[in-house]
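**Student:** what's the 3D shape of this:
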Amino acid sequence: MSQSAPKGLRLHIGLFGRRNVGKSSLLNAITRQQVAIVSPVAGTTTDPVEKPMELLPLGPVLFIDTAGIDDVGALGEMRIARTTAVFDRTDLGIVVSAGGEWGPFERELVAALQSRRIPVLVAMNKADQNRATDAPAAELAAAGIPLVHTAAIDGTGIGELRQRLIELAPADFVDSPAIVSDLVGPGETAVLVVPIDKEAPKGRLILPQVQTIRDLLDGDALCLVVKERELRHALDLLRTPPKLVVTDSQAFLKVAADVPPEVRMTGFSILFSRSKGDLLTQVAGALAIERLQPGDRVLIAEACAHHPIGEDIGRVKIPRWLTQFVGGQLEFTHVQGHDFPADLHRYRLVIQCGSCMLNRRAVLSRILHCREAGVPITNYGLAIAYSLGIFARALSPFPAALELYRSLAHDDGGR
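**Tutor:** Now for the predicted structure:
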């Protein structure tokens, strides 16, 4: 992949540590670019700094240089909050310490990463100034945590650090789940229904559609892309029925009516629930729509920070469909980008977008937070399909998910 690979497809590598231990200098040394401001003044980095790059042989990665997590004062607390939020989208963590500095603070950082099952390595930076004692090295070795001695100023240990990052890359990044190609197969045909509306970028397709097309091509499958108005004609032209029809969730009802019942159908967002998150958990979460009551609070989380236009899917259409389903007004809260509430207890349901702009770990972290809070979570496509009454049809390509839905619906009174 090139430097233009979307953030959501990049391995996210976070740098954490005290103020002024050389995190920014280390990032500059790793990337061989002056991407972070370096200063002897503690606290120079105020917000997470992101730098996309190619780390061969892994491919596209995103380094995140965080503010010192030992900051003080009210402003420091805000910086710390933004830094700790990076934990939830980190695939691999680097705890940076200055030469001989190793104590409870660094151990807490390591523990915080390990509690999230994030691979971690320790960089003892400024090795040219003060070599670490043997005690931390023995402690880390006993815990199975790699340790690299670095000096950003002259490049000492940078090559070894890069090698360690490659060795620690999570398997779910190296072997990331397919989006759709495993459902279609080589030589088979998928029909993609792509409505062109105000929110479609002029001259381009939106990211989930592009990524789905690329995944089909990588899987040696055939791909036919049509607008919803041309779908029925396109199906008539095919000598063999397609293996799968995938539609933008907003066109679910029309596509469901035009696609023969023997042909499997689903939505782009549901495909991304599987490849970016946990489809079974989000299928179970969709059933919470059945229990919503007027006045309940629903959180809608959008990964991209776009400006809503007209009939926005998250701001207008999903609230409308859910309100019609419930038969009364619900209270909707919207968050965008990396924002996600720490306290979820006030919500009866969380609806996450397809998350093409997030990496898989970020989505799984949100699912984990919801589970810990006892709040069901689903996603756009699943919520739309359920509220429109075509949930089973949209789950037809996923036997395990369909079986789960039927068992849960039966336990819930046979709805």
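**Student:** contacts and neighbour counts: CA atoms only from here.
**Tutor:** Fine.
**Student:** Relative to residue 80, how far out is residue 278?
**Tutor:** 29 Å (Cα to Cα, to the nearest Å).
**Student:** now do residue 206
**Tutor:** Residue 206 is 34 Å from residue 80, by Cα to Cα.
**Student:** if we can go back for a sec, give me the more crowded residue out of residue 278 and residue 80.
**Tutor:** residue 80 (21 against 16; other Cα atoms under 10 Å).
**Student:** Pretty sure residue 309 sits in a helix.
**Tutor:** No: looking at residue 309 with DSSP: H, G, I helix; E, B strand; the rest coil, it is coil, so not inside a helix.
**Student:** mind listing what it touches?
**Tutor:** Taking Cα atoms under 8 Å, 6 or more residues apart in numbering, we find residue 309 in contact with 198-199.
**Student:** So which residues of the stretch 101-250 of the chain form helices?
**Tutor:** Counting by DSSP state H, counting those that start in this stretch, residue ranges of the helices within the stretch 101-250 of the chain are 104-115, 134-143, 158-168, 171-174, 181-184, 207-218, 231-237.
**Student:** which parts of the fourth one are buried?
**Tutor:** Spelled out, that is helix 171-174. Across helix 171-174, burial judged by 16 or more other Cα atoms under 10 Å covers residue 173.
**Student:** and it, how far from the chain's centre?
**Tutor:** 14 Å (Cα atoms, centre = their mean, to the nearest Å).
**Student:** could you say what helices and strands it packs with?
**Tutor:** For helix 171-174, there is no helix or strand it packs on, judged by 3 or more Cα pairs under 8 Å, 6 or more residues apart in numbering; DSSP states H and E.
**Student:** how about the helices in the stretch 251-400 of the chain?
**Tutor:** Under DSSP H, counting those that start in this stretch, the stretch 251-400 of the chain gives helices at 252-258, 268-276, 279-286, 318-326, 360-373, 380-387, 391-394, 399-411.
**Student:** If you count neighbours, what's buried in the first one?
**Tutor:** Of the residues in helix 252-258, 252, 255-256 count as buried by neighbour count, 16+ other Cα under 10 Å.
**Student:** ok, now the fifth one?
**Tutor:** Along helix 360-373, these residues count as buried under the neighbour rule (16+ other Cα under 10 Å): 360-367, 369-370.
**Student:** list the contacts for residue 314?
**Tutor:** Residue 314 neighbours (Cα under 8 Å, 6+ apart): 300, 302, 353, 380.
**Student:** Residue 64 versus the second one, what's the distance?
**Tutor:** For residue 302, the distance to residue 64 under the criterion Cα to Cα works out to 21 Å.
**Student:** Proceed likewise with the subsequent sequence, for comparison:
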Amino acid sequence: MGALRIQRTKEIINKTDLAILVISLEEFSHDYKDFALELEWCKSLKSKSIPVVGVLNKIDLAASKEDIIEKLSLLEDIFQIQFVSISAEEKLNLKALKSSIIKLTPENFNSSNLVGDIIKSGSKVLLVAPQDIQAPKGRLILPQVQVLRDLLDNKAIPVTVTLDNLDMALELLNYKPDLVITDSQVFKIVHSKINEETPLTSFSIIMARSKGDLAEFVRGAKTIRSLKAGDKILIAEACTHHQLKGDIAREKLPTLLKSIEENIIVDNYSGKDFPENLNQYKLVIQCGSCMFNRAEVMSRIESCKEKGVPITNFGVAIAEINGILDRVIKPFHI
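**Tutor:** Okay, the predicted model is just below:
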């Protein structure tokens, strides 16, 4: 059970935005060796650039105020992080703990801006949302819902249509929407129907910027043209679902990739599963990750960078294959 708990904790680290390291005063020791496990976890967190708040708990058991100060000083020397002293039982100094958490919280933690920074109040935004085969009947998929909500929150005027009503919507907007956001799977069709001057991107690319590193994904996509026979590609999805006919990860995207090089090998992973032996792959393609937080996506990006394996995402890859990548990232000034 101990090994399983450690492995589970390691998996949790990959989606952690901030960690709290708690040392109990009653278990405190001046022997550095007694903190070997805590030091190992702290080192692991720091290696992933995860901020760590140190906590000395149960100070109500301390012999004196000087005793607390001495132990805090020693802990900060050992771990090289700032510690705050509290008593969870007596609710002592909890305000200081909250302040430390707020202070170390990553800047992008509360950022929910998807497109608000590239539009203005009153911008006319056309959303092309064909019915996704994986979505429940009568529902939009999560990225579409999130983008629509963000547009409304930023006082834009969104118009959402299915692909068959695209021409009618363009006519309604006098062929001059301020931005068009489409499902990546119909990039080619939408690109052909709108003016070159009209900004175009996709839900997947918006998620790539919000959840990951769009510039890194663009660099990864550029390797698609150099794929050779026998190269292995990893396609990773954040969620798990039953495979249906026309599935983007298992049918459409592999077919598009094989239009570049027919004899590539495609592996599919879904959910939390992600291989450690990334060296076998020439490219990793991650989905939009609407079911992951940013820390999880960045963890995968960092894992790929450590192994020297390019990584991109669905929308960016599809845009590159269709020859329109430069156009669809232009709204973000990459």
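**Student:** Superposed, what's their TM-score?
**Tutor:** Overlay of the two chains. TM-score (TM-score structural alignment, normalised by the length of the second structure): 0.89; 324 aligned residues with a Cα RMSD of 2.3 Å.
**Student:** Now that we have the helices of the stretch 101-250 of the first structure, can you turn them into JSON lines and tack on distance to residue 30 of the first structure?
**Tutor:** As requested, the helices of the stretch 101-250 of the first structure are exported to JSON lines (distance: least, Cα to Cα, whole Å):
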{"stretch": "helix 104-115", "distance to residue 30 of the first structure": "21"}
{"stretch": "helix 134-143", "distance to residue 30 of the first structure": "22"}
{"stretch": "helix 158-168", "distance to residue 30 of the first structure": "6"}
{"stretch": "helix 171-174", "distance to residue 30 of the first structure": "20"}
{"stretch": "helix 181-184", "distance to residue 30 of the first structure": "35"}
{"stretch": "helix 207-218", "distance to residue 30 of the first structure": "29"}
{"stretch": "helix 231-237", "distance to residue 30 of the first structure": "49"}
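**Student:** Compare those helices and give me the one nearest residue 273 of the first structure.
**Tutor:** In terms of Cα to Cα, the element of the helices of the stretch 101-250 of the first structure nearest to residue 273 of the first structure is helix 207-218, at 11.5 Å.
**Student:** Superposed on the second structure, what's the mean shift for that closest one?
**Tutor:** Taken over the aligned residues, the distance from helix 207-218 of the first structure to the second structure averages 1.0 Å (mean Cα distance after the TM-score superposition for the first structure).
**Student:** Give the aligned range of that helix in the second structure.
**Tutor:** Mapped onto the second structure using TM-score structural alignment, helix 207-218 of the first structure covers residues 142-153.
**Student:** Buried residues, that stretch. List them.
**Tutor:** 143-144, 146-148, 150-151.
**Student:** do the same with stretch 323-331 of the second structure
**Tutor:** Applying 16+ other Cα under 10 Å to stretch 323-331 of the second structure flags 324-325, 327-329, 331 as buried.
**Student:** Can you spell out the matching residue range in the first structure for that stretch?
**Tutor:** Going by TM-score structural alignment, stretch 323-331 of the second structure sits over residues 389-397 in the first structure.
**Student:** gap between the two ends of the matching stretch?
**Tutor:** 17 Å.
**Student:** That one: how far from the chain's middle?
**Tutor:** With Cα atoms, centre = their mean, you get 24 Å for stretch 389-397 of the first structure.
**Student:** what sits up against it?
**Tutor:** 183, 244, 253, 256, 264-267, 382, 385, 401-402, 405.
**Student:** Please produce CSV containing the buried residues of helix 252-258 of the first structure, extended by distance to residue 411 of the first structure.
**Tutor:** Shown next, in CSV, are these (distance: Cα to Cα, whole Å):
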residue, distance to residue 411 of the first structure
252, 27
255, 30
256, 27
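**Student:** which of those lies closest to residue 285 of the first structure?
**Tutor:** Nearest to residue 285 of the first structure, judged by Cα to Cα, of the buried residues of helix 252-258 of the first structure is residue 252 at 19.4 Å.
**Student:** Please determine how far the closest one is located from residue 391 of the first structure.
**Tutor:** Distance from residue 252 of the first structure to residue 391 of the first structure, by Cα to Cα: 10 Å.
**Student:** Report the set of residues contacting both of these two.
**Tutor:** residue 385.
**Student:** how many neighbours does whatever residue of the second structure lines up with residue 349 of the first structure have?
**Tutor:** When the second structure is aligned by TM-score structural alignment, the residue opposite residue 349 of the first structure is residue 283. For residue 283 of the second structure, the neighbour count with other Cα under 10 Å is 25.
**Student:** Residue 262 of the first structure maps to what in the second structure?
**Tutor:** So residue 262 of the first structure corresponds to residue 197, using TM-score structural alignment.
**Student:** burial measure for its match, as a count.
**Tutor:** 10.
**Student:** do the same with the one 3 residues further on
**Tutor:** Other residues near residue 200 of the second structure number 24, with proximity taken as other Cα under 10 Å.
**Student:** residues in contact with it?
**Tutor:** 179-182, 191, 327-328, 331.
**Student:** which among those gets closest to residue 28 of the second structure?
**Tutor:** Among those, and counting by Cα to Cα, the member closest to residue 28 of the second structure is residue 331, at 54.2 Å.
**Student:** Distance check, that closest one against residue 93 of the second structure.
**Tutor:** 47 Å.
**Student:** Also residue 152 of the second structure?
**Tutor:** From residue 152 of the second structure over to residue 93 of the second structure (counting by Cα to Cα), the distance is 41 Å.
**Student:** go on, residue 129 of the second structure?
**Tutor:** For residue 129 of the second structure, the distance to residue 93 of the second structure - Cα to Cα - is 51 Å.
**Student:** Which one of those two is surrounded by more residues?
**Tutor:** Shown here are residue 129 of the second structure and residue 93; by other Cα under 10 Å, residue 129 has more neighbours (22 against 14).
**Student:** Please give me every residue in contact with the more buried one.
**Tutor:** By Cα under 8 Å, 6+ apart, the neighbours of residue 129 of the second structure are 140, 144, 160-163, 182-183.
**Student:** Map it onto the first structure.
**Tutor:** That one, residue 129 of the second structure, aligns with residue 194 by TM-score structural alignment.
**Student:** Against residue 386 of the first structure, how distant is its match?
**Tutor:** From residue 194 of the first structure to residue 386 of the first structure the distance is 21 Å (Cα to Cα).
**Student:** again with residue 195 of the first structure
**Tutor:** Distance from residue 195 of the first structure to residue 386 of the first structure, by Cα to Cα: 20 Å.
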